[in-house]
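*Asks:* model the structure of this input:
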Amino acid sequence: MEENNNVVDMNQMETHTEPNSINQMEVKIQTDQSTIQISDHSREAAEKKQNHTVTLWAAALISTMGSAFLSGYYLTVVASSSKYVHEFYNTTWIERYGEHIGADTTTIIWSITVSIYSIGGGIGSIIGSVLVEHLGRRDTLLVNNCITLAAVLFMGVSERAGSFEMLTIGRFISGLSAGTSNIAIMMYLIEISPKHIRGSVCSTRPIILDLGIVLGQVLGLPEILGQMFRREEDVSEELEEIKAEEQRQRDIKTVSVNKILRNPHVRWQMIVACVLGMGTNFCGINALYFYSNRLFTALDFDVELIPYVTLSLGAIELISTMIVGTVIELTGRRILLIVGYGGMAVLYILLTVTLVLQDKASWMPYLSFASVLAVIVFEASGPGAVSSTVVSELFEYSFRSSAIMIYGIAFWMSNFILGMTFPYLQNALQDYVFLVFMVICAACAIFLLFVLPETKAKTFIEISQSFSKLNKTPVILTE
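*Replies:* Now for the predicted structure:
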């Protein structure tokens, strides 16, 4: 009986177990289906992420190639071919007046030719701030191509027409183009970038700018003239952030220049923007480029090697800027600016010492050259690569257009002042001329140390809150 009962019990257990097994199989099948669905969803998300990332970087690269690249090219193409430009001046002068052009006249015309690019840039900044509000960022960049073509036309036919004035006019128009595109590209890049890679995306501008500088130097050679990408799999949050930013922009009116200058809520942001705009030029880097041939001649370099020496400067700057583009999201902006300006201040002291002691040792010119290269590295790793990104990040949308215009004016006017005054400073101070830039760089480093907060991976509102204590005002959320 016990055995029969056991059999019955076993049968009953088997009877009760079969439905449970079936349920477990159904749950397993459903789980497998869910896993397949999740896997498909992850694959679709990854593909979507890859498409968005490729589109973002493609937009950044294409837009900067049509703007920053040309700005860098025009910045150096005349300076790197200064020998031929001076010959053009003399030939034209002889044809007109039957005599050689004087040294003082050459210096004046050359200074105007170089510096008028900056005047055009300042005016272009004003024009650009108007166009970006009426046409938008992208269409402003497209319209600006027409200005570029006009500049090419004037400079291209200047020699055939026997008119160095046309070269100067072409330089002015190319400055207009550079100033206009500078406003548009800064706003375009900052507004298409998620905050976590904003620095890297905005770094495409200085990288492409330096690429243009190198090309301008290459074309000045005698033989010719005679990032770290993202790996996150989900960008939906950042895309929503950009879409939300775009939605807010539709209902926000931009603040005029007059109002932003009187607005206490952005007072210190404007001061920082102007310091960065002027500091980028008054740090002395453009003086090295504008008058590099004269500087290396004074250092007793072989005349035939000078164009290649100048080209190496551009190459070093390009490489340094590319490296910054890959690490800016790790290091932050603030430290790069402070170390950049501080390093340049120290190196200007070393450069001055080597210039004063040029005749004391045969190897001293090479130490001077090494100092110049080191200055280039620190500038490209700090002020040159980061300034425009920081300025774009300092302001919420309603202030951004006017603020970048003021930054642009400060940048171009300081560029003009430097181009006009450096030859005379060099004649007056001789080997001690770079001490002026040493003082400016040291002052900028100290100022940024105490005033500039870190902007890495912060929203525009969070950055504004960082300045509320300095401005002594509560934060007004305009976005």
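*Asks:* make it CA atoms for all contacts and neighbour counts henceforth
*Replies:* Will do.
*Asks:* now do the same contact list for the nearest residue to Asp234 once chain neighbours are set aside.
*Replies:* Nearest non-adjacent residue to Asp234, counting by CA to CA, 6 or more residues apart in numbering: Lys49, 6.4 Å away. Counting by CA atoms under 8 Å, 6 or more residues apart in numbering, Lys49 touches 233-235.
*Asks:* with Thr459 instead?
*Replies:* Taking CA under 8 Å, 6+ apart as the criterion, Thr459 is in contact with Lys195.
*Asks:* looks like Ile147 contacts Ser177 (just checking).
*Replies:* Yes: between Ile147 and Ser177 a contact is recorded at 5.7 Å, counting by CA atoms under 8 Å.
*Asks:* what about the two, which has more around it?
*Replies:* Remark: of Ile147 and Ser177, Ser177 carries more neighbours, 32 against 17, as counted by other CA atoms under 10 Å.
*Asks:* if I look at the more buried one, how far off is Ser81?
*Replies:* Separation of Ser177 from Ser81 (CA to CA, to the nearest Å): 21 Å.
*Asks:* the residue nearest to Asp234 and Val327: what is the separation?
*Replies:* For Lys49, the distance to Val327 - CA to CA - is 22 Å.
*Asks:* got it, and Met364?
*Replies:* Distance, Met364 to Val327, by CA to CA: 34 Å.
*Asks:* ok, those two, which is more surrounded?
*Replies:* Counting neighbours by other CA under 10 Å for Met364 and for Val327 shows that Met364 has the greater number, 18 against 15.
*Asks:* chain neighbours aside, what residue packs nearest to the more buried one?
*Replies:* Nearest to Met364 is Gln358, by CA to CA, 6+ apart, at 5.5 Å.
*Asks:* repeat that for Leu357.
*Replies:* Nearest non-adjacent residue to Leu357 (CA to CA, 6+ apart): Met364, at 7.1 Å.
*Asks:* residues contacting that neighbour?
*Replies:* By CA under 8 Å, 6+ apart, the contact list for Met364 reads 354-355, 357-358.
*Asks:* most neighbours among those, please name it.
*Replies:* Going by other CA under 10 Å, Thr354 tops the contacts of Met364 with 23 neighbours.
*Asks:* tell me which element the closest residue to it other than its chain neighbours is part of?
*Replies:* Leaving out its chain neighbours, the residue that sits closest to Thr354 by CA to CA, 6+ apart is Ser368, at 5.5 Å. Applying DSSP states H and E as the criterion places Ser368 in helix 364-381.
*Asks:* for the comparison step, fold the sequence that follows:
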Amino acid sequence: LKMKFALAWAVAAGAIGSGFQHGYNTGVLNSPQAVMEEWTRKVLNNPSNFAVKMYWSSVVSAFCVGAMCGGALSGIMANRFGRKKSLLMNNFLVVLAVISMVLAKNTSNIYLLIVGRFIIGINTGLNTGLGPTYLYEIAPVSQRGAIGCIYQLVITTTILLAQVMSIDGLLGNMALWDYLYCVVIIPAIYQCFALWNATESPRYVLQKEKDTLSLLNTLRILYPEERVLRIAQQVWNDVEDGKNLQKVSIKKLFQIPRLRIPTMIILALMLSQQTSGIDVVVIYSAGLFEMKGYRKSTANAVSIGIGIVNMLATLFLVFVIDVFGRKPLLMIGFCGMIISTVGLYTLVFLISAYSVAMYLWVILVYIYVLFFSISAGPFPWVILPELFSTSARMTGISFTVCANWFFVNIVTVSYPPLLSAMGPLIFLVFIVFQVLSLVVIWIFVPETAKRPVEMITSLFDK
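*Replies:* Reported below is the predicted structural model:
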């Protein structure tokens, strides 16, 4: 991954600042749930278990609803203020969210926690739209996949960080849980400093200023002089390619074939990510360890192991995604998940009879996570900005990001009761979804690696 310092600086600013909020805020509520429910009982003077569960669902849903709102706003902000300025402004929401969540504990006000999670959800939704777009638009075609995967690498790393920080011996206890929500201030401050000294997206510069000289000056900051003219031509072609699609609305996303097809592809990939079963595999594993009488520390160790596998697999993907291409890796990943899920479903019926089956279960879970991490996990975010020309990109991204968080909310709310009602049969449902996703990828998803955007979008005109 050879690049000029200015490009590396901009990539770090976009990926670390935005990816941290996406990953950490998604993972921070999972581990300390029991502590948070105990705090809720104290605040509400020993309410019923149903009331506690309803409150907890409200906290989780507030984040997802906020992320939906942020995703919907990302296109408006990016087109009006630019990618860089929008990311800078977004960090103001982090400060508001942290104040609200810290005050929630100090004032014993459960509603402030819901408000804080809603605000940080807006921040996360904006980051999921703005972050990948900024990285895509500053990346050269030859490194587009790798730079896009760096964002996902930060997500997986910070999910792991949230798991570790949520351990009872660190911040996941009654005395210190509010500090879990203060951690996000650090990447917000970093991104403000780093982006202030980074360049704006070259595509936005050309689209906004319509000045070739400004474009060339921006590109000279990011790339070696010998590559500037060639990349300038690619940026020009990208912007020109979508000129006849000015003022793209959500309605047009479904009316115009070159927008409708990529929109449906992205929605299918977003849905396949949520229906792959990753959340239930983790939840079911924790339940199995509890049922078999293992200590909580053992279950925590397995969960942290899942986070480590997720992170390392994504790190591997950074170096191979532009070599092997998007589509082959997607298909390999889904084939691996199908085989792993079939194995997990089989082991469910063997665990009670054979003690060794528990060890096989852990191995298969790690294999499943590995395949998820090179396919369903990162690829919706990598491919998302690649399928739209500059003029339509932010409308397409804001709509699909909003839809993604809607899917997350539905899955988060529905999986626990489905798991209780269906038990291990739920794995068969995931196998069906995984097979359907594989078929959709095989038939409809184009290869985008090392292809300029006008070549990709032209495929949808045919």
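*Asks:* all helices of the stretch 351-462 of the second structure, in order?
*Replies:* Per DSSP state H, counting those that start in this stretch, the stretch 351-462 of the second structure carries helices over the ranges 356-373, 379-383, 390-422, 426-444, 453-459.
*Asks:* to Gln207 of the second structure, which of those helices lies closest?
*Replies:* Across the helices of the stretch 351-462 of the second structure, Gln207 of the second structure has its closest neighbour in helix 390-422 (8.1 Å, CA to CA).
*Asks:* how big is the offset of the closest one relative to the first structure?
*Replies:* Superposed on the first structure, helix 390-422 of the second structure shows a mean distance of 0.8 Å to its aligned residues (mean CA distance after the TM-score superposition for the first structure).
*Asks:* the first structure: matching residues for that helix?
*Replies:* The aligned range for helix 390-422 of the second structure in the first structure is 397-429, by TM-score structural alignment.
*Asks:* for stretch 152-169 of the second structure, same thing?
*Replies:* Residue span in the first structure matched to stretch 152-169 of the second structure, by TM-score structural alignment: 206-223.
*Asks:* go through that stretch and flag the buried ones.
*Replies:* Neighbour counts over stretch 206-223 of the first structure (16 or more other CA atoms under 10 Å) mark 206-221 as buried.
*Asks:* go on, stretch 272-287 of the second structure?
*Replies:* 272-278, 280-281, 283, 285-286.
*Asks:* which single one of those is nearest to Ala15 of the second structure?
*Replies:* Gln273 (20.5 Å).
*Asks:* wait, that closest one sits on Ala376?
*Replies:* Yes: counting by CA under 8 Å, Gln273 of the second structure does reach Ala376; the two are 4.9 Å apart.
*Asks:* what's the helix or strand for Ile231 of the second structure?
*Replies:* helix 225-241.
*Asks:* and Trp57 of the first structure, helix, strand or coil?
*Replies:* helix (DSSP: H, G, I helix; E, B strand; the rest coil).
*Asks:* give me the neighbour count for the corresponding residue of the second structure for it.
*Replies:* Trp57 of the first structure maps onto Ala8 in the second structure, with residues paired by TM-score structural alignment. By other CA under 10 Å, the residues close to Ala8 of the second structure number 17.
*Asks:* what about Ala8 of the second structure, distance to Lys84 of the second structure?
*Replies:* According to CA to CA, Ala8 of the second structure and Lys84 of the second structure sit 15 Å apart.
*Asks:* again, but for Ile410 of the second structure
*Replies:* Counting by CA to CA, the separation of Ile410 of the second structure from Lys84 of the second structure is 31 Å.
*Asks:* so which of the two has more stuff around it?
*Replies:* Lys84 (24 against 14).
*Asks:* in terms of helices and strands, where is Thr26 of the second structure?
*Replies:* helix 5-27.
*Asks:* that helix vs the first structure, average distance?
*Replies:* Per aligned residue, helix 5-27 of the second structure averages 1.2 Å (mean CA distance after the TM-score superposition for the first structure).
*Asks:* quick check: what element follows that helix along the chain?
*Replies:* By DSSP H and E, the next helix or strand past helix 5-27 of the second structure is helix 33-43.
*Asks:* so where in the first structure does that following helix end up aligned?
*Replies:* Under TM-score structural alignment, the match for helix 33-43 of the second structure is residues 82-92.
*Asks:* hang on, the earlier thing: which position in the second structure aligns with the residue nearest to Thr354 of the first structure?
*Replies:* Using TM-score structural alignment, Ser368 of the first structure pairs with Trp361 in the second structure.
*Asks:* roughly how far apart are its match and Ser276 of the second structure?
*Replies:* Distance, Trp361 of the second structure to Ser276 of the second structure, by CA to CA: 18 Å.
*Asks:* what does Leu215 of the second structure give?
*Replies:* 42 Å.
*Asks:* in the second structure, what residue corresponds to Ile335 of the first structure?
*Replies:* Matched by TM-score structural alignment, Ile335 of the first structure corresponds to Pro328 in the second structure.
*Asks:* and what of Ile316 of the first structure?
*Replies:* Match for Ile316 of the first structure (TM-score structural alignment): Val309.
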